[in-house]
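> Prediction below, plus the sequence it came from.
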Amino acid sequence: MKTKRDTAEEMIVVDSEEEQEELDEINEPANKKLKGEKNVPAKRKADKAAFLAKFVGNAVPKAEAVQRWGHRYPSKSAKKAERRKTSEDPGAEETEGSVECAAHYLQALVDNVSYKLGDCVTINSDGGSDYLGRIIEFFKAVDGSLWLCAQWFFRAEDTAIGKDEAQKHDPKRIFYSEVKDDNPLECITGKIKVVQVSPMKNFNKLKRSIPACDYYFDMGYNYAYSTYFNLTADAGSTCSDESSTICDDVNATAANSDQKSDSEATCEKNSVSKYQLSLLDLYAGCGGMSTGLCMGASLACVNLVTRWAVDLNENACKSLRYNHPETEVRNEAAEDFLALLKEWQKLCQKYREPEDSLDFKADKKSKNSDASDVTKKEESEDESETVEPGEYEVEKVIGIRWVGSSENSKKGLEFKVRWKGYDEDEDTWEPTDGLESCQERIRDFVIEGRNKKVLPLPGDVDVICGGPPCQGASGFNRFRNKIAPLDDPRNHQMVVYMDIVDFLKPRFLVMENVVDILKFCGGVLGRYALSRLVNMHYQAKLGLMVAGCYGLPQFRMRVFLWGACPNEKLPPFPLPTHDVVIRGNIPADWERNVVAYDETQHPLLQKALVLGDAISDLPAVENSERRDEMDYQKAAKTEFQRYIRAPKEVLTGGTPLTSKKQKQKLLDHRPLELNIDDNQRTCKIPKRKGANFRDLEGVFVRPDNTVELDQQAERVYLPSGKPLVPDYAISFMKGRSLKPFGRLWWDETVPTVVGRAEPHNQIILHPEQDRVLTIRENARLQGFPDYYKLFGPVKERYVQVGNAVALPVARAQGYALGLAIQQQCPPGDLVMELPQKFPQSMMSALQNSNPTNNHNELAIDVEEQCC
């Protein structure tokens, strides 16, 4: 972080010629406008007392100085190279340590205040707050100017959190950084006390003891990927004792306490259970993100299982439930789910042990007073006979929910009841106030549900994933609330997501969203998400990832936000495996967040995938295709196709199928059936690369590449009487668009798979068939394996696929998560390289390590059966 430099010439007022001469001798170069130099702050003009900025004591011996600060004493060859670079490129920035050094010192005097190495100080910046830093060097340049090098601390407002969100943070909390900067010695404005405290490891501890100080830090911050990370215990050890200390009383408090947080207890349990982790998928859709994460984690030998999933779309829940029978899928709003979790926690506390219930004690006492089993049976029979006509008896409670978002329902807790003597299809939802006489049935349900973990409690969830919808930030929304974005109900799910994280306290979380959350209103939604995590004492990092970089024929850039609790390792972002050119409008403030190799690196990447790599093996179907299952008819042609057609047991790393003769069907290979008019238009689009509505009769292309109707020709109409070229195609994007009725081609990459299949304003026509891409073709572009079956009307299935997280991206992150859980990532790494030929190479390694699971042979046999 560079301090702002003064541009106006300012002089220091002194009281005597002696003071002026001494000041001139010490700061002679101060009036020579050196690059990077800062003039004496103007506020000191009013101070009539003598002002001195000088080094105190002898210079550090040259040999020792070269050893400690070698970059300040370049060799002759390095000096020559630097001069050559400057002459060739006068505008080139100077490298670190380019202020040529004559000598180093250990102490200095500024404004009659003594400073030494390691002191924490404030450094003046014009027009704003002073910067906070730690002195790591005092040195004199060869021209006689006096300098210090400071290692900066960041306030919350100096980080990606931003000024608005920073107001919600403790103003005394700052963030350690490795950023260093040279400043003239006279820029020091004061000394401060900064302490390092241990991270907030116990989430249940509302407050922690902070010693007397001006500022404290418990996290570091890195510009790259806006990363907030845990520090080693000695991060502040180079601070002087007077200005900095390391406080361990948080750890001491935790060590002296017998009570551990649910999160800590879960971590200890998992450390001896071979990394069996539970995942909660919020806004799950059909389960793309959680499926990919679990697949990736299994490649890292971590058993991550989606235990719970929540989504408001009923058909998406059906798809997820079918493909993940091990998952408790809840079809409800996320805010209702959160309210339910809070009520569930109260019920579990109430019925923690059966004896804790007063109703249960009374019931038990009554039963113990019975004379015999025969008497109890007769009494029970008598009670059943006393049920009045028209009354119903509760056999058992089988479900629980919170009703809150429905306008036609009363808010509150409801139980699903199985009535004695009635079939399952006559089960009903009943409010709690109507079940006051059924406390024993409720107690039984709660105790059994807690044991089976039908709902998560704090400490039960290891990983939370999800993509809260933020339609209020979308660039397609003309009515966005730019004044109070988080008050917009369409953005409120971001708040709900973080509220659920705050309640459940998972070990890890990952959130996905569109890039618009970083564009809209200065990235307010993205900054809010980072701010909430850091305020909850989670480590956090944010990255922009491109789906095509991980082996898909679509571009699709999305935002991913990781969080990890303080005693965990923050997963690194996996670097690209495929050579895809980054395109699209990346917000300037977030350019450092794009997950990509450095420009100086030259990695060996696989060739970018194109449309033909993904779908060229699929059978031809008509616009009117109605079948949901069919045979493949053709063998796989590419490595991508062979992988995507593999059975579930192969891709998830489970046990192979018991029979190699099982024939695998192709699912969901049917298109949205276009109406007669659109189908007729589609049939007239030429089957060649780049073809679209402009190739239809009656369209004139102007020299500026915009279109209009050909005024010299008679307009062509369809048999229905509608024009062949619709008006909306001409007017779309003011006549500049190439998208309406656009035909894809085999060697192209799709921009982004969306949830709509109409060809009116997107390029979605098959290269050689007169139809839009099928559900299965879209699913392949998203990386869904062919075994993944979808439910609901055709349009609904397109929506499920388009809204999902691209599986290869989630799989790569799941692999990084698995390594982080096992502490196999080098500390401090923000990114990591995936193994060559990932994930196929990892699957082969796992299969070869277990000779009983001959997955390769199975995959080949199944493919032969399909063909």
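Everything's here; your move.
> okay, CA-based contacts and neighbour counts for the rest of this
Will do.
> ranges for the strands of the stretch 201-350 of the chain?
Remark: strands assigned in the stretch 201-350 of the chain by DSSP state E, counting those that start in this stretch are 215-222, 227-230, 244-247, 276-282, 303-311, 328-331.
> Using the three-state scheme, assign the residue nearest the centre of the chain.
The centroid of the chain falls nearest to residue 561 when counting by CA atoms, centre = their mean (2.1 Å). Taken by DSSP: H, G, I helix; E, B strand; the rest coil, the conformation at residue 561 corresponds to strand.
> residues contacting the closest residue to it other than its chain neighbours?
Nearest in space to residue 561, with sequence neighbours left out and distances taken as CA to CA, 6 or more residues apart in numbering, is residue 542 at 4.5 Å. Shown in contact with residue 542 (CA atoms under 8 Å, 6 or more residues apart in numbering): 225-227, 530, 559-562, 593.
> Name the member of those with the most neighbours.
Most neighbours among these, by other CA atoms under 10 Å: residue 530, with 28 neighbours.
> Tell me which residues are up against the host helix or strand of that one.
Element membership for residue 530, per DSSP states H and E: helix 524-535. Identification of contacts with helix 524-535 by CA under 8 Å, 6+ apart yields 160-162, 165-166, 169, 228, 485-486, 494, 498, 517-518, 539-542, 561, 563.
> Pasting the second one now:
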Amino acid sequence: MTLEAKSKIIEESDFYYDMSYSLACSTFANMPADIGIATGSEATSDISSDDVDSSKEKPNDDLVSPPDAQMKTAALLDLYSGCGAMSTGLCLGAALSGIKLITRWAVDLNTHACSSLKHNHPFTQVRNEKAENFLSLIREWNTLCKKFDVHKSISLSSDLPRTSNENEEYGNEPLLKGTFEVERLVDICYGDPNSMGKVGLWFKVRWRTFDPSEDTWEPVGGLSDSPDCIKEFVQNGYRESILPLPGCVDVICGGPPCQGISGFNRFRESEAPLNDERNKQLVVFMDIVNYLRPKYVLMENVVDILKFADGFLGRYALSRLVAMSYQARLGMMVAGCYGLPQFRMRAFLWGALPSVVLPKYPLPTHDVVKRGLVPRAFMHCLVAYKENEYRHLEKALVLGDAISDLPKVGNHQPNDVMEYSIKPKTEFQHYIRLNRQDMKDYSHGDVTPKEGQLFDHQPLQLNRDDYERVQKIPIKKGANFRDLKGVRVGKNNTVEFVPDIPQVVLSSGKPLVPSYAMTFNKGKSLKPFGRLWWDETVATVVTRAEPHNQIILHPTQHRVLTIRENARLQGFPDYYRLLGPIKEKYIQVGNAVAVPVARALGYSLGLAYQGKFHGDQSLFKLPGNFIPIDHATETRVASLGASKGEVVETE
């Protein structure tokens, strides 16, 4: 329907709507074709109560992905990207559906996370800056592109001139002493890069006769004598898509931080959450969506967004999308349901333009050890099977399924690259060791990195006192500080010191059992210096590796879990390498979206992108063999002797 025709109908109607609403996953979607247009009291919506788009007797047919040459391409912008787990998973899943989704741009404030993303996605334009500055930048960039009419100039000439010292007539002419001449512009940003209190548009300048290390940031107003340099930079930047423009982005994904809703925050603004500056990134995220108008949006956040203040922020995000004429769908997904040994429930919000198909949520593929509570007001948004519904689920994964093949390392392991010492033992381990090509990861183009290297298998080195304590924690299931000498459990499961046993001290003179362990959670906690076990799962991978108030010790080694072990629990492929100090790597892994969840969502995105979803249901079943191992890879893996579910403890 044309906008003119729609405007006429709205004008003549008492009530008007062009989306249907379904309680299942809080779905706002295009109306089914048989509803049509109704006015006044005639407006009705006949939505099916069945919210699962698949057979209830068996899983869908096995996955058959098309050849790479036949795949359509789509451009993705990853906001609040971290080290890139969400976009990586989306791209892996989309590839299985027949869409080559490419992360073209990424934005994050953490320098180390940006370095990790760039290392693993070398062709991505990665910007280390505030999201609100990025929004201002793309607005300025659009203005510059219009000013220099780059759309027309690029179409007229695909071979624009580039600045080059060798081709410039004045390249060898000496400069007068004290004279500075712009050779070319090499970067652009919006903000205050020189920390001078001057926020605005800046260019990084390469000065003639000076080394690149002497590049400086200069305000756009200070480059009035170099309009040709600005024009050339904009033309080249447009051709290379260094920044997204409205209408050029297919997908935006991201997890805007909302620290103001954290349960650890004693000063939460429950009456007006958006007045809290720590929650403003949600507004910025939606403002960027509104400016760029991508076909699809996927926002991720902690479930507290649906708990705090009666779910105010979750409702706000949903309503912003609908107000921007996006279809929308809200769901809560559990990472363990997609083949990981952790629970980790998160909220995901889909958005889709009216002209495209709204993605559905993939139903679980694995059973899971249940932890955590679902917000009562959003029970209908939980992505799960109904109680009486047929389900075909794989057995829940446990810690041993994920990490039992990794080499033994000590408390101090200085090497961030090492070799595998044994072959994989479980299906999970075979899959997680696949190379980029076998996983259909196109972030390196045609380059296949060296196989057989294990990255980031390093634990946070415990200090001398904590290491002594950990060495005394028994190697058994359920062991923790309560097993240390001099501690006993009294009434109401509360710990206390044994009165007639002298306090044991460490070699430093400090007590073996620290006071914080005895008083944590009023003496009822089992977490301080807790040891994990092979047949257990974790509640969620966290950003810290200290054992003082969490269960993070290796089952049989006297250390905390390594970065790679945490990455395995998040579903990162082993080829995914992290950069930065060890503590920063833990933060990157802990903040990431679980890759298998993102991969399942990426598959759904690809199907919707190609218009393969039908009906108004909100859920669908993934193919029976969703782990993407093609026939050649399957043959190679089988030759190694994989044993399904086999777990062997590593000493």
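That came through fine. These figures come from a predicted structure and were not determined experimentally.
> how about the helix or strand following the helix holding residue 530 of the first structure, aligned to which bit of the second structure?
Of the helices and strands lying after helix 524-535 of the first structure in sequence (DSSP H and E), the nearest is strand 539-546. Aligned by TM-score structural alignment, strand 539-546 of the first structure falls on residues 327-334 of the second structure.
> Now the matching stretch on the first structure. Mean distance?
Superposing on the first structure places stretch 327-334 of the second structure at an average distance of 0.5 Å from its equivalents, by mean CA distance after the TM-score superposition for the first structure.
> The nearest residue to residue 628 of the second structure once chain neighbours are set aside and residue 130 of the second structure: what is the separation?
Nearest residue to residue 628 of the second structure in three dimensions, chain neighbours excluded: residue 439, at 6.4 Å (CA to CA, 6+ apart). For residue 439 of the second structure, the distance to residue 130 of the second structure (CA to CA, to the nearest Å) stands at 32 Å.
> So between those two, which is more surrounded?
Using other CA under 10 Å, the more surrounded residue of residue 439 of the second structure and residue 130 is residue 439, with 21 against 18.
> distance of the aligned residue in the first structure for that one from residue 113 of the first structure?
Matched by TM-score structural alignment, residue 439 of the second structure corresponds to residue 651 in the first structure. Residue 651 of the first structure sits 67 Å away from residue 113 of the first structure, going by CA to CA.
> now do residue 831 of the first structure
The spacing between residue 831 of the first structure and residue 113 of the first structure, counted by CA to CA, is 43 Å.
> if you count what's nearby, which of these two comes out ahead?
Taking other CA under 10 Å, residue 831 of the first structure and residue 113 do not tie; residue 831 has more neighbours (19 against 13).
> give me every residue that touches the more buried one.
By CA under 8 Å, 6+ apart, residue 831 of the first structure lies in contact with 572-575, 595.
> what about 7 Å?
Residues near residue 831 of the first structure by CA atoms under 7 Å, 6 or more residues apart in numbering: 572-575.
> How about residue 107 of the second structure?
78-81, 126-129, 131.
> before we move on, which element is residue 677 of the first structure in?
According to DSSP H and E, residue 677 of the first structure maps onto helix 676-683.
> Would you check the span in the second structure matched by that helix?
With TM-score structural alignment applied, helix 676-683 of the first structure matches the range 464-471 in the second structure.
> counterpart of residue 490 of the first structure in the second structure?
The equivalent of residue 490 of the first structure in the second structure is residue 278 (alignment by TM-score structural alignment).
> So what does residue 80 of the second structure match up with in the first structure?
When the first structure is aligned by TM-score structural alignment, residue 80 of the second structure is paired with residue 283.
> Its match is in contact with residue 465, isn't it?
No - shown here, residue 283 of the first structure and residue 465 do not form a contact pair, counting by CA atoms under 7 Å, at 8.6 Å.
> So for stretch 413-432 of the second structure, what gets flagged as buried?
416, 424-432 (16 or more other CA atoms under 10 Å).
> tally of neighbours for the corresponding residue of the second structure for residue 825 of the first structure?
If you follow residue 825 of the first structure across to the second structure using TM-score structural alignment, you land on residue 613. Applying other CA under 10 Å, we find 19 residues neighbouring residue 613 of the second structure.
> how close does residue 613 of the second structure get to residue 359 of the second structure?
Distance, residue 613 of the second structure to residue 359 of the second structure, by CA to CA: 8 Å.
> Please apply the same query to residue 299 of the second structure.
As judged by CA to CA, residue 299 of the second structure and residue 359 of the second structure stand 13 Å apart.
> Residue 126 of the second structure now?
From residue 126 of the second structure to residue 359 of the second structure the distance is 27 Å (CA to CA).
> Compare neighbour counts for the two and give me the winner.
The residue with more neighbours, out of residue 126 of the second structure and residue 359, is residue 359; 30 against 23, by other CA under 10 Å.
> Now do the same for the more buried one: its match in the first structure.
Using TM-score structural alignment, residue 359 of the second structure pairs with residue 571 in the first structure.
> Give me the three-state assignment for that match.
coil.
> List the contacts of it.
Here residue 571 of the first structure is in contact with 816-817, 820 (CA under 7 Å, 6+ apart).
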